[in-house]
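**Student:** 3D model of this:
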Amino acid sequence: MENGTYFYFMLFENLGYIRYVFFSLGFILYCAIILFNVIIMLVIFLERTLHQPMYILISCLSFNSVFGTAGFFPRALTDLLSDTHSISREACVLQTVVIFMYAANEFTILMVMAIDRFAAISKPLQYHNIITPRFLIVSVGINVAYPIILLSIGGLLSTKLRMCGNKLFKVYCHNYEVVKLSCESTVINNVIGLFILITTTVIPISLILYSYVKILIVCQKSSSQFKGKAYQTCIPHIVVLLNFSIAVISDVTLSRVVNVELPIWLSVFLSLEFLIIPPILNPLVYALNLPDIRKKIICLIKASR
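**Tutor:** Here you go, the predicted model:
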């Protein structure tokens, strides 16, 4: 095969029989991710009292988790059972776009959630004039379109590069790792990659932190009862934000900053954390911490018996 036409996932090599253990664990985890997130989406869709901006955005998070993990798990599980671990350049670009669109969408949805909570807590009387159905539709539309456009441009540019290698020391396609295999100048690719990182990660996180700081200031001036209600709705979002931010920072640091040799198992875990932990943790956080969702899930389970 022509160099650069196919890439090879080197970390799947020489796993021996332990690959069946990894396959079993990965399959169980993937099924749990789909089950938990589908339950959240189903409960919010079926229960009309949950047709509110906050819960609609939570269902968007669950849908995004199903979308993002679909870009990783089926391919990785197939590779674990296969003797060949190659992927075409086109399929590699597609996987990159799907996985990093998931990451970009997660931050954008969390940003809209923070704005929603800020409006609900600081301007309760004007809330329905600020967070309108049109606002949600436009936000979700931009949330989907913007990462697709940017990541597609980044992926297209990487396909134009001449490759001097085809070995990826990852278990999924990572655009930065692909670009590093090029023999040509990658300045444009790196600039666009940095721009994507800033606009889809740094800016949303900054707006999220600003919103929650303003919420905290409002709460400090309010009654203890008001504080309790505000914290009850905000804490799950903050837990989800911290969890995902740490996972993404680990992956970015591992790929672009850290230049030390790490044990393979640790390197793989850090690079996969944002694809494994948030999709399974998010629905549990919301199911356990938001009474409205928890009650409806219990009712749904009882009704299915």
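**Student:** from here on, just use CA atoms for contacts and neighbour counts.
**Tutor:** OK.
**Student:** which parts of the protein are strands?
**Tutor:** 6-9, 86-88, 167-168 (DSSP state E).
**Student:** need the residues that contact the first one.
**Tutor:** Here strand 6-9 makes contact (C-alpha atoms under 8 Å, 6 or more residues apart in numbering) with 85-89, 92, 166-172.
**Student:** Proceed likewise with the subsequent sequence, for comparison:
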Amino acid sequence: MINSTLSNLSYFILGAYLHVGNLRYFYFLITALLYIVIVAVNTSLIVVICMNRSLREPMYLFLCSLFVNELYGSTGLFPFLLLQILSDIHTVSAPFCFLQIFCLYTYGSIEFCNLAIMSYDRYLAICCPLYYNTRMPLNKVFIFIFVVWLYSFVKCLIALFLNISLTLCGNFINSLYCQNYLVVKLACSDTKGYNIYGLLVVVLTILVPLLPILFSYLKILKVCFAASKQTRQKAVSTCTPQLVSLLNFSFGCCFEILQSRFDMTGVPSVLRIFLSLYFLIVQPLLNPIMYGMQMSKIRRTFKHLFCYKLLTGQRDTM
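**Tutor:** A predicted model of the protein is given here:
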């Protein structure tokens, strides 16, 4: 094989697409429908939170950041996936491939960090209700959100520069989209420094957010055991969506890691494809639906805004 760097490597070949003939149009419609639903539900909830002053509270602003991240991650995958489904040649330019890696990995980092600050917010609200407003003012909320996004972008940007500097000995990626680990596997130069930073990124992405999450929920659990039944029910209803979201995203990331790092030739190809896309499809669908259904304040605001506009629109046409 001929060694090549990013300067003369013009494209990567994606080898995980199935030759499905006319079924490609069916898969295209399903994928397009999923993307439309994800964009519609996440955008609707962002609009609801931004337009209603009563929802300008820490919990809802953190949710808004979460929904924006779902749109960001989905847009990094779905338009590209739709083009690849209709294409006969499954290639991607090298610059776009690295851009997609950056987008999807920052999405994962922001998701974990956002869930961490949401768990800390719930800890303050349940365990320190008298001091909640002083410890979580709106200016602090915006600082938290800014730091989460900046932290994730800077961390992944460093990894991206290290990735680009690698000398590659091939351009075949057995995946539906560009994955960092699979690109690094193509390297024929020394990857020791990159591997060390990669391990550090894993620690910063997973273990660092996990510490405040464990601390927060252990404290909440302690308070629930000593509190009244009504307080326990309120705490459970408030924390359940976050725990479900955290577990779902963690499982999705584990699926992606397993199918990209281990030999899964014995697993049906359709299942492998689903596992690789799980955290990029289910999470952006699950979060807005779950939070929208669970939180009565969001439901009431959503009904008021959209039903009111629908009614006024009908009156104007009469």
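**Student:** picking that back up, so which of the strands of structure 1 is the most surrounded?
**Tutor:** Compared across the strands of structure 1, strand 6-9 shows the largest average neighbour count, a mean of 20 (mean count of other C-alpha atoms under 10 Å).
**Student:** still on that earlier bit, distance to L125 of structure 1 added to the strands of structure 1, as a markdown table?
**Tutor:** Shown next, in a markdown table, are those (distance: least, C-alpha to C-alpha, whole Å):
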| stretch | distance to L125 of structure 1 |
| --- | --- |
| strand 6-9 | 55 |
| strand 86-88 | 54 |
| strand 167-168 | 54 |
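**Student:** closest one to N64 of structure 1 among the ones you listed?
**Tutor:** Smallest distance to N64 of structure 1 across those (C-alpha to C-alpha): 24.0 Å, for strand 86-88.
**Student:** after superposition, how close is that closest one to structure 2?
**Tutor:** Comparison of strand 86-88 of structure 1 with structure 2 after fitting gives an average deviation of 1.5 Å (mean C-alpha distance after the TM-score superposition for structure 1).
**Student:** K303 of structure 2 -> structure 1?
**Tutor:** Counting by TM-score structural alignment, K303 of structure 2 lines up with I298 in structure 1.
**Student:** from Y55 of structure 1, how far out is its match?
**Tutor:** To Y55 of structure 1, I298 of structure 1 is 17 Å away according to C-alpha to C-alpha, to the nearest Å.
**Student:** do the same with Y212 of structure 1
**Tutor:** 18 Å.
**Student:** which bit of structure 1 covers stretch 168-184 of structure 2?
**Tutor:** The aligned range for stretch 168-184 of structure 2 is 163-179, by TM-score structural alignment.
**Student:** ends of that stretch, what's the gap?
**Tutor:** Chord length of stretch 163-179 of structure 1, first to last residue, is 8 Å (C-alpha to C-alpha).
**Student:** burial of I142 of structure 1, as a residue count?
**Tutor:** I142 of structure 1: 14 surrounding residues under other C-alpha atoms under 10 Å.
**Student:** show me what L207 of structure 2 aligns to in structure 1.
**Tutor:** Alignment note (TM-score structural alignment): L207 of structure 2 maps to V202 of structure 1.
**Student:** kindly apply the preceding question to Y194 of structure 2 instead.
**Tutor:** Counting by TM-score structural alignment, Y194 of structure 2 lines up with N189 in structure 1.
**Student:** counterpart of G73 of structure 2 in structure 1?
**Tutor:** Aligning on TM-score structural alignment places G73 of structure 2 opposite G68 in structure 1.
**Student:** what's near enough to touch that match?
**Tutor:** G68 of structure 1 sits next to 98-99, 101-103, 275 when contact means C-alpha under 8 Å, 6+ apart.
**Student:** what do we get in structure 2 for S122 of structure 1?
**Tutor:** Superposed on structure 2 with TM-score structural alignment, S122 of structure 1 falls opposite C127.
**Student:** looking at it, its match is touching K219, isn't it?
**Tutor:** Yes. If you go by C-alpha atoms under 8 Å, C127 of structure 2 and K219 touch, sitting 7.3 Å apart.
**Student:** the more surrounded of these two?
**Tutor:** The neighbour count for C127 of structure 2 versus K219, taken as other C-alpha under 10 Å, is higher for C127 (19 against 15).
**Student:** any idea which helix is longest in structure 1?
**Tutor:** The residue-count maximum for a helix in structure 1 (DSSP state H) belongs to helix 89-122.
**Student:** give me the buried positions along it.
**Tutor:** Residues 89, 92-122 are the ones in helix 89-122 of structure 1 that count as buried (16 or more other C-alpha atoms under 10 Å).
**Student:** and for stretch 282-301 of structure 1?
**Tutor:** By 16+ other C-alpha under 10 Å, the buried positions in stretch 282-301 of structure 1 come out as 282-287, 292-294, 296-297, 300.
**Student:** hmm, which two among these are most spread apart?
**Tutor:** Using C-alpha to C-alpha, the two most remote members of the buried residues of stretch 282-301 of structure 1 are N282 and L300, lying 19.2 Å apart.
**Student:** quick one: distance of the match of stretch 168-184 of structure 2 to the chain centre.
**Tutor:** Centroid displacement of stretch 163-179 of structure 1 relative to its chain, using C-alpha atoms, centre = their mean, to the nearest Å, is 20 Å.
**Student:** same question for stretch 75-94 of structure 1.
**Tutor:** Distance of stretch 75-94 of structure 1 from the chain centroid (C-alpha atoms, centre = their mean) equals 21 Å.
**Student:** pretty sure L182 of structure 2 is touching N171, no?
**Tutor:** No. In this structure, L182 of structure 2 is not within contact of N171 by C-alpha under 8 Å, at 9.9 Å.
**Student:** please say which of those two ends up with more neighbours.
**Tutor:** N171 (20 against 16).
**Student:** chain neighbours aside, what residue packs nearest to the more buried one?
**Tutor:** Closest residue in space to N171 of structure 2, ignoring its immediate chain neighbours: F12 at 4.7 Å, by C-alpha to C-alpha, 6 or more residues apart in numbering.
**Student:** the one you found -> structure 1?
**Tutor:** In structure 1, F12 of structure 2 lands on F7 (TM-score structural alignment).
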